[in-house]
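Asker: got a predicted structure here, sequence first:
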Amino acid sequence: MRYRIAVILAMLMVAAACTSTPVDTTPPPTTAPPSSTTTTAPQPIEPVPVPDAASALTDGVTVTDDTIYVGVLADLTGPFSGTVVDVVDAQLAFWSRLNDEGGIGGRTVEVLIANTGYDLATHVEKYGALKDQVAMFVHSTGSQQTLAVLPNLIEDNLLALPVTWYSGWSDPALGANLLETGSNYCMEAMNTISYLDEQHRESTGSAPTLALITFPDDFGRDSAAGARYAAEQLGIEIVYDGEGTVIPGQDLQPIAAAAAASGADYTWVATDPISMVEIVGTALQLGYTGQWGVAMVSFSDRLLSTALGDYMAGNMLMSTLILPLGAEADAMDEVISVLTDAYPDRYPSTGLIEGYLEYVVARTVLERASELGDLTPAGVVAAAAQIGSLSYGGLAPSNIYSGDASSTVTRATAIYRPDKALFDAQGGLEATLGAGAISPLSPIRGFTASQLAADYDFQGPCFVFPTG
């Protein structure tokens, strides 16, 4: 069957537009969705006692007598916006529920949102506009974007939560003023390719061949580093090396053609979802017969609405650093309850889970700062240094925030397969939380560290851009 890529891309863009709730992208405070129930927000850890609101030190701007202001630097219109809008909206839902229950130390939490469009210069600009207004940044989309403002975070003594799974965040030397969630791009590539290698050898008795296709940024290069390490250790031949070749907006046909011509048994992709689906469709047109492995952020289950839906369900595995919405986990029922109350008509995106994880980290830090009596930005950074580890009710592997790089890096990731039958049964893009819909993904393997990942001597980022 031949697929028309332009039609697929148009369908994907329409799908994203139809399932995204508009988010205020200007600096003034946004109001989280109202809630009308008394369901208790999920508790990943036991809440800590907090002093009276008036007793904590504040600067009177980022935190006042009744409000804590936090910032978001989010890609709401760029290549990852289809997921990031869900991430941000989920945070708003959980902050709204917490505010209904009394907030933190008697203060409500207000979120100031800036749209960066995944543009590096815009990210830096928006950081500058918000930095004196917020106690911390509870979301920062993009590896290079977050790295660009990291020196400013250190100089300004501000904390940020990167919405990027760059392996560098686990390095204490690089991850200053940052707290990550889950594992990283490097480990997910190691784990997924190790799994594909096991399956291929079991079924054929021989080693598979591999093609690599990635972005040229920290995401793509970090993922490629993990994939390349796995290939070297497992004796897998890389028959097409497209590391760093995918530039959004440029012609991807030569890349897809090279992957197809390579005859690789598997192709590992670390790009945005729109580029990924164009490459997959074009390679298929050109006769590619192999299978696909994709990084978590490269896939959107809304893609199942396109003409490639059935093909991807049968020929693609996706790594995931967090559980899909609806997967079995201790915290899942409470998470779904809060999200359904806030957004009954929302499509069940896995991005909603990431929003919850960010909320857990930010709430824990802010509660600790309030307990210590210092809610200034510097006090928030100091409180973060006392958070030794965090767990998320089974929704993601625990994070360890104290120790050397090797002991703090999270190595486990999971593997899922797109489930077209479930997607269709729930109504496709019309599926909603209010109707009980969940993410249309089927588990292949739960959170596991492959032997390669478990034994990997992690001393710093898997990939670092050369300087000078």
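Answerer: Great, that's in hand.

Asker: rest of the way, CA atoms for contacts and neighbours
Answerer: Noted.

Asker: nearest residue to Thr448 other than its sequence neighbours?
Answerer: Counting by CA to CA, 6 or more residues apart in numbering, Thr448 lies nearest to Ala412, which is 4.6 Å off, once chain neighbours are set aside.

Asker: pull the contacting residues for the one you found.
Answerer: Listed by CA atoms under 8 Å, 6 or more residues apart in numbering, the contact partners of Ala412 are Ser183, Met187, Glu188, Asn191, Leu321, Pro397, Phe447, Thr448, Ala449, Ser450, Ala453.

Asker: how far away is the closest residue to the fifth one other than its chain neighbours from Met187?
Answerer: This means Leu321. Leaving aside its sequence neighbours, Leu321 sits nearest to Thr413 (CA to CA, 6+ apart; 5.1 Å). For Thr413, the distance to Met187 (CA to CA, to the nearest Å) stands at 7 Å.

Asker: looks to me like Leu161 is in a strand.
Answerer: Yes. Under DSSP: H, G, I helix; E, B strand; the rest coil, Leu161 falls within a strand.

Asker: take this one as well and set it beside the first:
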Amino acid sequence: MRKMTAWRRSAALVCAVAVIAVACGDGDDEVDEPDTAEEPSDEGEDDAADEGEDDAAAPAEIATGIGVSDEPCPEGVNPDNGCIYLGHISDLTEGPFFPLAVEILAAQENFFERVNEDGGIAGYDVSLVIRDNKYNGQEHVTVYEEIADDVLSLAMSLGTPPTLAALDLMEEDQMLAVPASWWSGWDHEESDRGLVVASGYSYCIESMIGLDWYAGEFGDPETVLAVGYPGDYGGDSAAGSSAWAEANGAEFLGFTQTAPNAIAGNQDAVVQAIMQAQPDVVTLGVGPLETGEIVAKAAASGYEGFFMGAVPTWNPALMGDEGVAAAMTALYRHISYSEVWGGDSPGHEALRASLDGELPSNDAYVLGWFQTYPMLALLEAAAANGDLTRAGLIEALDGLVVDYEGGMPTKTFTGDGAADAQRTGVINTPDAEADLGLSAIVTDFQSPTADAFDYTSACAAAS
């Protein structure tokens, strides 16, 4: 079942040179853009209600609209099924997260291949319409407009700034989207307009989880410094660090902003700020290359504190250099909202089976797999309601219960962000013997600070 698309081949080349990029601080290598997936053969304005009454594989009547066709998918498994087209807009060639994004794409492709092989959804297979946003808001809007009339929903909209750039259009189109970003605004309707179907915790809550774990393991830190990209990612993570410090009597030393190496060139200024401040703990909201450089250079400079890294800070390629690996193993722990590759849930068993025993290039495959369960649940609920339209998906979202096959806590979408939010996490350590270089120290870690946090709005602005 394993797919090795052109997107994944391109990323594999970059991952192979990631350690070199850490050493020289240059993340600006560009990769030629591969061809995108096939366009849907039908814009899907058909109403299946009149023709589907005798179809035993589907409910007697299902209203359909944009993005749903009675014709089989171009690469469908079931020739008698129709096709549900879902958009996948992601950072697939040259943005800061594309080595992660291509594994998220591969996971979604294999996830829906599994769904199709199990018979599909109410008489329909699922097909992805793929576009590259280059992690750029303007480009995201452009490719969104290219596919908006062809897809029922967005199975993936990677990046908070790109997604926000299209939010007005999404609202006009009644387009729901699954994000690959964890800005706290996605948990609150005032920020996402009820259109973003997020899983896992936010970056803000994540920092509290990581710092609570550190305090329990090593004692309460007296000082905390946040390092990250400004805005939705690093800014949200920093807001969580600040809130944790305030709640626990620690001194928050501030938010040191940085940028990907493709823009900043290197992380020397960050390392200098860390060495001057000498915080007990640094929370990181940056990319993997920047993480490796910051931790390794700080360790080489004599820093004796500790780093807690957000979900996107990790890439197993960081273990390819002995110096970087030693520094990461000694001074860094990774926070995640689900167990990594080696988890023992049925969901983890399914994702490993989807690659026929092979390994992805990084754990973003795991993230992509579990991020897709809400879309499956939405499609199944909407079909059961007899309404596979965009309005039908929005109606199905109200009260939707998502079972992640044990890979994450079951989530109910009630519309109350504070009540719905996940406030538990997994703490991982770099491990040269583990598949993909991470092993879990603690699963289902309960964060008292996150539990007590008044989470009624976004922790930080997205920009």
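Answerer: Thanks, I have the structure now. This one's a predicted model, so the numbers in the text were calculated from it and none came from an experiment.

Asker: what residue in structure 2 is paired with Gly309 of structure 1?
Answerer: If you follow Gly309 of structure 1 across to structure 2 using TM-score structural alignment, you land on Ala325.

Asker: show me where the stretch 351-463 of structure 2 has helices.
Answerer: Using DSSP state H, counting those that start in this stretch, the helices of the stretch 351-463 of structure 2 run over residues 364-371, 373-384, 390-397, 417-420, 448-452.

Asker: figure out which of those helices is closest to Ile147 of structure 2.
Answerer: helix 390-397 (14.5 Å; CA to CA).

Asker: which residues does the closest one contact?
Answerer: If you take CA under 8 Å, 6+ apart as the criterion, helix 390-397 of structure 2 is touched by 65-66, 152-153, 174-176, 195, 378-379, 381-382, 385, 387, 413.

Asker: of those - the most surrounded one?
Answerer: When neighbours are counted by other CA atoms under 10 Å, Leu152 leads the contacts of helix 390-397 of structure 2 with 29 neighbours.

Asker: am I right that that residue is in contact with Thr389?
Answerer: Yes. With contacts counted by CA atoms under 8 Å, Leu152 of structure 2 reaches Thr389, the gap being 6.8 Å.

Asker: which residues do the two both contact?
Answerer: Gly65, Ile66.

Asker: one step back: from the contacts of Ala412 of structure 1, which ones fall inside strands?
Answerer: Secondary structure defined by DSSP state E assigns Phe447, Thr448 of the contacts of Ala412 of structure 1 to strands.

Asker: the helices in the stretch 1-150 of structure 1, which residues?
Answerer: For the stretch 1-150 of structure 1, the helices defined by DSSP H, counting those that start in this stretch cover 5-19, 81-100, 120-130, 143-156.

Asker: onto which residues of structure 2 does the second one map?
Answerer: Looking back up the chat, that one is helix 81-100 of structure 1. Under TM-score structural alignment, the match for helix 81-100 of structure 1 is residues 98-117.

Asker: list the buried residues for the matching stretch?
Answerer: Within stretch 98-117 of structure 2, the residues that count as buried by 16 or more other CA atoms under 10 Å are 98-116.

Asker: any idea how far the aligned partner of Trp186 of structure 2 in structure 1 is from Leu161 of structure 1?
Answerer: Counting by TM-score structural alignment, Trp186 of structure 2 lines up with Trp169 in structure 1. According to CA to CA, Trp169 of structure 1 and Leu161 of structure 1 sit 10 Å apart.

Asker: what residues do those two have in common as contacts?
Answerer: Both Trp169 of structure 1 and Leu161 are in contact with Leu178, Leu179, Glu180, where contact means CA under 8 Å, 6+ apart.
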